[in-house]
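A.B. asks: Got a predicted structure here, sequence first:
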Amino acid sequence: MNFVSIVVLTYNQENFIARNLRGIFKQKVNFPIQLILSNDHSTDATDQVIKELIKEAPSHIQILYTNHSKNLGSTPNFYDALKKVTGQYIAFCEGDDYWVDENKLQQQYDFLENNAEYAMCFHQVKNESSDPNLNNTNFSVIEEKDYTALEIYKHWIVHTTSVLIKTEVLENKIVKSMYKHPELLYFDTVLYMSASLHGKIRGFSKIMSVYTRHEAGLSNGINYSRDLMHNMLDEFIANLYGGKIKETSNWLIFSRSRIAFVKLLRKGNMFLAFKHLKWILKKRVNLKIYILKKLKSK
C-alpha cells in the first residue's frame, strides 16, 4: 500500500502548532502516514507544545520530529525536511495553518491513486485574519479543472496546505536545481510547477484547509526588501522554463520593482529605490512596453 508523508515546518508558532497537529491527527484515512515535523530552532514554547501533542498521535502516524540546534532559515529547513520523505505522496501544512476537513487527505489520495496521469492535486483554501476584509475569504480563485504550470505561476493560486504531490517529482531536474539555491523565497511554488513534468495537475474548489494570515507570516504585508528576493525567485523560474513563463516572469519583476521604486522615492529611501531601479533597467524591454501602453491610453 502506498503511504503519505506530511511535511510540517514550524518556527516560533507556539500559539498555532497545536491546531495544526490536531487537524492532521483527525484525518480519516486507510493508509499509513509519515509525519515529518521540522522545528527551525524556535525560541518560544513550540518545542514543548509539539512534544506534548505528539503523544496524542494515532497509531497509523509515524512521527519524525527534528528540533534543529540552530536556525536554518525557511528554505533550508524545507529542503532538509524533503530529504526525509519516504512516502509515495507528499502533503504540506505550515505550522501556523491547519486542515479543517477530516477527509481531505483521503479524497486527494484516492484521486491520485485512481488517476495515474496526474502528478499533483490541490484545493481551495480559506483565509483567517484579524482584518475583516480578508477573514473568511478564499485564498484564490480555483475551479474544478486541470491547471498548467503557467497558470499556477501567473496567478499564484496554489497554497501549501492544499497540495498532495507525487514524491517522484523531487527527482526532476528543476527541483534538483532548486536545492542549489537556499536563498529562494516562496520555494514551494517551484516544486508545484515542476509537477507538470510528471503529469497533469488538478484543482478542486472545495475548502479543506485554512491559511492563517498574521504579522509574523512569511508573506504578510508590504516589504520592499522581500520584493527583491521575490524578483530573484522569478528570475530563477524564468531561466528554468523559458517561453511564456519567462515572459510572465519578466513582466512580474518589472511591475513589482516599478511600483516599489515609485513608493520608495516618495519615502526618500534612495538606497532601496536604487536596488529596484537596477531590476527595472534589467527588464528595460518591459519598460518600453509599459511606456507605450501609457501613451496609447492617453
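C.D. replies: Arrived safely. Residues are numbered from 1 along each chain as shown.

A.B. asks: Please make it C-alpha for all contacts and neighbour counts, starting now.
C.D. replies: Will do.

A.B. asks: From residue 243, how far out is the residue lying closest to residue 250 once chain neighbours are set aside?
C.D. replies: In space, residue 250 comes closest to residue 283 once its chain neighbours are excluded; the distance is 6.4 Å by C-alpha to C-alpha, 6 or more residues apart in numbering. Computed as C-alpha to C-alpha, to the nearest Å, the residue 283 to residue 243 distance reads 16 Å.

A.B. asks: between those two, which one's more packed in?
C.D. replies: residue 283 (18 against 12; other C-alpha atoms under 10 Å).

A.B. asks: Included below, for side-by-side comparison, is a second structure:
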Amino acid sequence: MGKPLVSVTMITYGHEKFIEEAINGVLMQECNFCVELIIVNDCSPDSTDDIIQNIIKKHPRGNWIKYISHKKNIGMMPNFVFALNEAKSKYIALCEGDDYWTDSLKLQKQVDFLCKNEDYGLIYTNANIFNQMENKFTGTFSFINNEAPKSGDFFPSILLKNYVQTLTVLVKNEYLIAAIQTIGDSINEFNMGDYPLWIEISRITKFKYLDEVMAVYRVTPNSASSYSNLEKRYDFLQSTFDMQFYFCKKYSLFEIYEKIQTNYSGFLCNKVFDLNIKYIDKNILNSFKPVSIRDRIIKLSLSFRWVYKISKVLLKLNSLLKKNVNIIKI
C-alpha cells in the first residue's frame, strides 16, 4: 500500500456489537487512492479488541488498519484528540465505532469535490438515524441540513446550530490541525470535540453539503447527544450553550450572542419544568444575561423557589413571548 491520501479515524469503547460493521463500512470503499483506517481503542472492557484483531488478520484489506489500544482508559475527549493527532494524510474522515458508512463511493465522491474546489476545506453528507433501543430507522438528518447553507460560508451561522454530521465528514488536514491548535486545551472543557472544530474551521474555509445519505448514525443509550436520561441530556445541552457563548465572546459576535441567549432562556425554563427542580445553580444563573423582556421574566422566576409554578405558566405563554422583538440592552 502506498502513502494514504485519506486517513479515517475511528475511536471505540465498548463497541463489540457494532465495531465490525463500522470497520467494514470503511474497508469497502472503492477509490483510486490509498486509505488508512486508524482505530484507537480506549481500553474497552468487552471483546472489542478481539474483534478488531481478528479483522486485521482475516480481512483482505486488513493492512489498511493501523490499530492502537490504550492500556488504560483516558476518556472520550482525550482519545478523540489522540486519534486526530495520529492522522497524517492530506484528508481526514471520521467515524466512531458505533456508526457506519453505507456508500462504497463516499470517500471517492468527497475527495473528487475537494480536489476540484480548492476554496472548500470540508465536505459532509446526509445520514440515516438508527435507534438501537427501538431497533429501527427513525429518519435522516435532513431536518437539520435543510436549514443549513448548501455550500459556502458557514461562519458565523454554524454557532446557532451544528449542521455537520461528524461521521460523514471529509476535511483537509491542514485546517483540522489549525483548529486543534487554535482551540488548545479548551476543547477538554466541552462535552463534544467535533462541534468546536467545525466552528473554527468554518472561519477559514468554505463547507460543502452533499445531499446524499452515505452513513448511519446509531442512537444508543450512551450516545452523548441523545441521552435517554433527562439530567444527562440537559447537562450535554448546557455544555453546548457554554461552548456557543465561548465562541461568541471570543470573536465578539454580539448579534449571534443575543440569539443564543433567547434559545438559552427557553432551555433553562424547560430544564426546570422537565426535571422538577426548584432552582438553577447560581453560577449558571449569574452567567445568564437577559437581552429581552422574555429573558428578564425567566431570570426573575429562576431566582426563586417558586420557579416550578412560574415555569408552567411561562411554557404556556411561550409562543406569545417569542413574538417579543424589543431587545433591552443591559
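C.D. replies: Yes, it's here. Note that this is a predicted model, so its numbers are computed, not measured.

A.B. asks: Work out the TM-score between the chains.
C.D. replies: Comparison of the two superposed chains (TM-score structural alignment, normalised by the length of the first structure) gives a TM-score of 0.86, and 290 aligned residues with a C-alpha RMSD of 2.7 Å.

A.B. asks: related to what we said a few turns ago, to which residue of the second structure is the residue nearest to residue 250 of the first structure aligned?
C.D. replies: When the second structure is aligned by TM-score structural alignment, residue 283 of the first structure is paired with residue 288.

A.B. asks: got it, and residue 102 of the first structure?
C.D. replies: In the second structure, residue 102 of the first structure lands on residue 104 (TM-score structural alignment).

A.B. asks: ok, its match touching residue 25?
C.D. replies: Yes: counting by C-alpha atoms under 8 Å, residue 25 is a contact partner of residue 104 of the second structure at 7.5 Å.

A.B. asks: Name the residue in these two with the higher neighbour count.
C.D. replies: Shown here are residue 104 of the second structure and residue 25; by other C-alpha under 10 Å, residue 25 has more neighbours (19 against 16).

A.B. asks: was I right about that one contacting residue 101?
C.D. replies: Yes: Residue 25 of the second structure lies in contact with residue 101 (C-alpha under 8 Å); the separation is 4.6 Å.

A.B. asks: and stretch 292-311 of the second structure, which residues are buried?
C.D. replies: Residues of stretch 292-311 of the second structure classed as buried: 292-296, 298-299, 301-303, 307-308, 310-311 (neighbour count, 16 or more other C-alpha atoms under 10 Å).

A.B. asks: do stretch 115-122 of the second structure as well
C.D. replies: 120, 121, 122.

A.B. asks: Can you show me the strands along the second structure?
C.D. replies: For the second structure, the strands defined by DSSP state E occupy 6-12, 35-41, 65-69, 91-94, 100-101, 120-131, 136-140, 151-152, 170-172, 206-219.

A.B. asks: Can you check which part of the first structure the last one sits on?
C.D. replies: Aligned by TM-score structural alignment, strand 206-219 of the second structure falls on residues 200-213 of the first structure.

A.B. asks: before we move on, what about the third one?
C.D. replies: With TM-score structural alignment applied, strand 65-69 of the second structure matches the range 63-67 in the first structure.

A.B. asks: got a list of contacts for the matching stretch?
C.D. replies: 34, 35, 36, 37, 38, 39, 40, 41, 47, 54 (C-alpha atoms under 8 Å, 6 or more residues apart in numbering).
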